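*Asks:* dropping a prediction and its sequence here:
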Amino acid sequence: MNSEDYVDDPDPWVIAPAQPIKGRGAVSNIAGRYETRISEAIDDGWSHEEEAVLAPVTHVTYETAKTILSRNQSPDLPFGVSLNPYRGCEHGCIYCFARPTHSYLGLSPGLDFETRLFAKINAAELLRTELAANSYIPNAIALGVNTDAYQPCERKFQLTRAVLEVLHECNHPVGLITKSSVIERDIDLLADMAKKRLAVASITITTLDHTISRTLEPRAASPTRRLETIRRLAQAGIPVSVSVAPIIPFVTDQDMEGILEAAFEAGATSAGYTVLRLPWEVNPLFQQWLEAHFPDRAERVMNRIRDMRGGKDYDSTFGARMHGEGLWADMIRQRFHKALARLDINKSSRFHWLDTSKFRKPLSVPADKKHAHSQLDFFSK
């Protein structure tokens, strides 16, 4: 080849655009922040547009956990103790703040988070042991905060059901938050607990638009189905709140009043909201999702988010991270409170309604744990 036939192109490759994957939220498997090697897909001209992108299969790995209760002192949250029976979440919500936790496992916060799940098969056993400890002080447990305790695999593993059975036995208060109708399976336990002020539930509804919901949170129950879940829980006497979260400017914010009204009609008696949070790897994942599904408004959405975060993509400051700051955040806040006043919905968290005074120790403790507790009792005397 003659030298004049060669054209020096300093950038012969282009980054391949992220493509939506049916039934999944993330459009890529980005590297976690602890990875030492990062790869990017490029378009080398050999691919064909008509080639179908195969949907990744969900894999669930059994995990024998060492502890089951997590404690926090965040002033933004109405609870101090939480329990998550699963790592990762098949619902695939692109905005999920828990996605970065998969980085600790050496996995991607992207597709891995929603396809490579971990089931804590000893969750109920660990809980029973913790509740039996002499030092245990009852505090309302938030069940399914990081990842949905009623995600699809719960139908098979029933870890959440087993945990609730322990809490029911011990008269221990619990608050649940979910986007799934599977919670209706446990109405028998929750209704009995609610009579004693031991159970409340919160249903998250992000949008009333089914088309948006199918890409935003692809494997969660549809908005209409979630409203029916609110109705069934309320009819069973279980206090239900609606969580309008997260509010995404120019994508879901227009639905806020409609969600509150529909939830109120279904039986919700309290409500809360948060604006979109983009910590760590959630930021690039969300922006990829925007470019894949809403390329016409992607820049506009991000600019509005920055308006509520002091010019940044995210601000983790307590007091600001949940609701944002500035003109647009104030406007959302005013809309929310005016809607609540019109509908006569309580804006406070129902967690404060839960009663810890009825707690009693478990009737039994796993045999291999009894010896450990007796040793602790001996040294504490």
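*Replies:* That came through fine.

*Asks:* C-alpha from now on. contacts and neighbour counts both.
*Replies:* OK.

*Asks:* where do the strands sit along the protein?
*Replies:* Assigned by DSSP state E, the strands in the chain fall at 14-15, 42-43, 59-63, 69-71, 81-83, 86-87, 116-120, 141-143, 174-178, 199-204, 240-247, 270-275.

*Asks:* ok, second structure coming up, stack it against the first:
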Amino acid sequence: MSRAAFLNLKGRGAGSEPRNRFEKWHIDWDAGMLEEMERSDPDHVRPLPRTQIIRDDTRSLITSNRSPDIGFDASLNPYRGCEHGCAYCYARPYHEYLGFNAGLDFETRIMVKPEAPALLEAELASRSWRPQVLACSGVTDAYQPVERHLKITRRCLEVLERCRHPVVIITKNALVIRDLDLLSSLASHQAAAVAVSVTTLDAGLAGLLEPRASRPEARLRAISELAAAGVPVGVSIAPIIPGLNDHEIPAIAEAAAAAGAKFAFSTLVRLPYGVKDIFSDWLDLHRPGEAKKILDRIRAARAGKLNESGFGSRMRGTGAVAEGIQQLFRVSTQRAGLSRADFQFCLSTAAFRRPSGEQLEFEFL
């Protein structure tokens, strides 16, 4: 059994279990072990791992950051880990802080926060809380498959809707349209916006790259339904992967605008820690003839590396390749009539009221 065959798990973006950088010991499958497995059982098929739901009894929900290149200072994450299984996801290494790995664990061991709505309400009720745009989510997808049944994100939106607190949702799952009632109500107070991530219009590529996320056509339909319901909606063309999907930028911008998107933003792929190995394995499995070219193009856009951590450059890259991609994005979105995303400008705290029901006056953001 080849390593590629071993890693090829249907419906999963990562078949490997890379070493947790905080752990001393690690067990891996080497070539000899795989050959022995094939000799002893030629018909052996690696069992598909099931998703495990693990309760997360966190005591707070809203997290803050001081990153000048993100566009928001506070976020809420109803889950940790993400069943979408995107092979490139920069958030995978966060699972290592929990004692898991950034590979299969990230997409099969999902931490859920059942108390999230109550925690959110308590934090918004606090006199120390100053209303501001909340991002949902930063290191997970609030509408990943498990949300369909648990509805933790919906219950958080119910809290935000009662408080008329501004929120921007970033998702690649069409499940977001289930909550049109709440989002429309928030939008009527200038307190909601949605960015739907569209990485590619190629359904086949999307199915391999983002195996459990909605297919591109479903995401475009979600944009249409959000726009029709009066919810400000845009497109996140992210991540842009040089040599794999950068040529699709004009088509994605046009398709999103035709569906009703009004704004757009993008980020360049970055592969921190174990993500570089996970994505490299994905390329070897699904794009073997292009793997080296794609990795070389990423390095060319990131000063010879596969990841950058500096503010600004981590989002857009550096050098001629990165600038060419940025220019293509600017021209494509302008031609499509898409504006630059600025959630601090388009959302407002003016209608915010604490859970007690008290109406407070705040200036527009």
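*Replies:* Thanks, I have it. This structure is a prediction, so every number in the text was calculated from the model and none was measured.

*Asks:* show me what contacts the corresponding residue of structure 1 for residue 308 of structure 2?
*Replies:* In structure 1, the residue paired with residue 308 of structure 2 is residue 315, using TM-score structural alignment. Contact analysis of residue 315 of structure 1 by Cα atoms under 8 Å, 6 or more residues apart in numbering lists 309, 321.

*Asks:* relative to residue 237 of structure 1, how far out is residue 315 of structure 1?
*Replies:* As judged by Cα to Cα, to the nearest Å, residue 315 of structure 1 and residue 237 of structure 1 stand 39 Å apart.

*Asks:* likewise residue 81 of structure 1?
*Replies:* Taken as Cα to Cα, the span from residue 81 of structure 1 to residue 237 of structure 1 is 24 Å.

*Asks:* likewise for residue 267 of structure 1?
*Replies:* Here the criterion is Cα to Cα. By it, residue 267 of structure 1 lies 10 Å from residue 237 of structure 1.

*Asks:* likewise residue 206 of structure 1?
*Replies:* 24 Å.

*Asks:* who has more neighbours out of these two?
*Replies:* Using other Cα atoms under 10 Å as the criterion, residue 206 of structure 1 and residue 237 rank with residue 206 on top: 26 against 17.

*Asks:* what residue in structure 2 is paired with that one?
*Replies:* In structure 2, the residue paired with residue 206 of structure 1 is residue 199, using TM-score structural alignment.

*Asks:* was I right to think that match contacts residue 242?
*Replies:* No. Judged on Cα atoms under 8 Å, residue 199 of structure 2 makes no contact with residue 242 at a distance of 12.0 Å.

*Asks:* okay, and the common contacts of these two?
*Replies:* With Cα under 8 Å, 6+ apart, residue 199 of structure 2 and residue 242 have no common neighbours.

*Asks:* if I look at the match of residue 206 of structure 1, how far off is residue 321 of structure 2?
*Replies:* Taking Cα to Cα, one finds residue 199 of structure 2 at 19 Å from residue 321 of structure 2.

*Asks:* equivalent analysis for residue 195 of structure 2, please.
*Replies:* Using Cα to Cα, residue 195 of structure 2 is found at 26 Å from residue 321 of structure 2.

*Asks:* next: residue 190 of structure 2.
*Replies:* Between residue 190 of structure 2 and residue 321 of structure 2 the computed distance is 38 Å (Cα to Cα).

*Asks:* looking at these two, which one has more neighbours?
*Replies:* Just comparing residue 190 of structure 2 and residue 321: by other Cα under 10 Å the higher neighbour count belongs to residue 190, 22 against 18.

*Asks:* apart from its neighbours in sequence, what residue is nearest the aligned partner of the more buried one in structure 1?
*Replies:* Under the alignment (TM-score structural alignment), residue 190 of structure 2 maps onto residue 197 of structure 1. Among residues not flanking residue 197 of structure 1 along the chain, residue 354 sits closest, at 5.2 Å (Cα to Cα, 6 or more residues apart in numbering).

*Asks:* what sits against the one you found?
*Replies:* Listed by Cα under 8 Å, 6+ apart, the contact set of residue 354 of structure 1 reads 140, 173, 174, 197, 198, 199, 200.

*Asks:* got those residues as a markdown table, with distance to residue 309 of structure 1 columns?
*Replies:* Converted to a markdown table, those look like this (distance: Cα to Cα, whole Å):
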| residue | distance to residue 309 of structure 1 |
| --- | --- |
| 140 | 32 |
| 173 | 35 |
| 174 | 33 |
| 197 | 38 |
| 198 | 37 |
| 199 | 35 |
| 200 | 32 |
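
*Asks:* which of those residues count as buried?
*Replies:* Buried members of the contacts of residue 354 of structure 1, counted by 16 or more other Cα atoms under 10 Å: 140, 173, 174, 197, 198, 199, 200.

*Asks:* among the residues you listed, which one lies nearest to residue 336 of structure 1?
*Replies:* Of all these, residue 200 has the smallest distance to residue 336 of structure 1: 21.8 Å, by Cα to Cα.

*Asks:* next one: residue 312 of structure 1 from residue 277 of structure 1, what distance?
*Replies:* Distance of residue 312 of structure 1 to residue 277 of structure 1, computed by Cα to Cα: 11 Å.

*Asks:* more neighbours, those two?
*Replies:* residue 277 (26 against 12).

*Asks:* what does residue 143 of structure 1 align to in structure 2?
*Replies:* Under TM-score structural alignment, residue 143 of structure 1 pairs with residue 136 in structure 2.

*Asks:* isn't its match right next to residue 75, touching?
*Replies:* Yes. Using Cα under 8 Å, residue 136 of structure 2 is in contact with residue 75, at 5.8 Å.

*Asks:* okay, the two: which has more neighbours?
*Replies:* Legend: neighbour count by other Cα under 10 Å for residue 136 of structure 2 and residue 75, higher for residue 136 (25 against 21).
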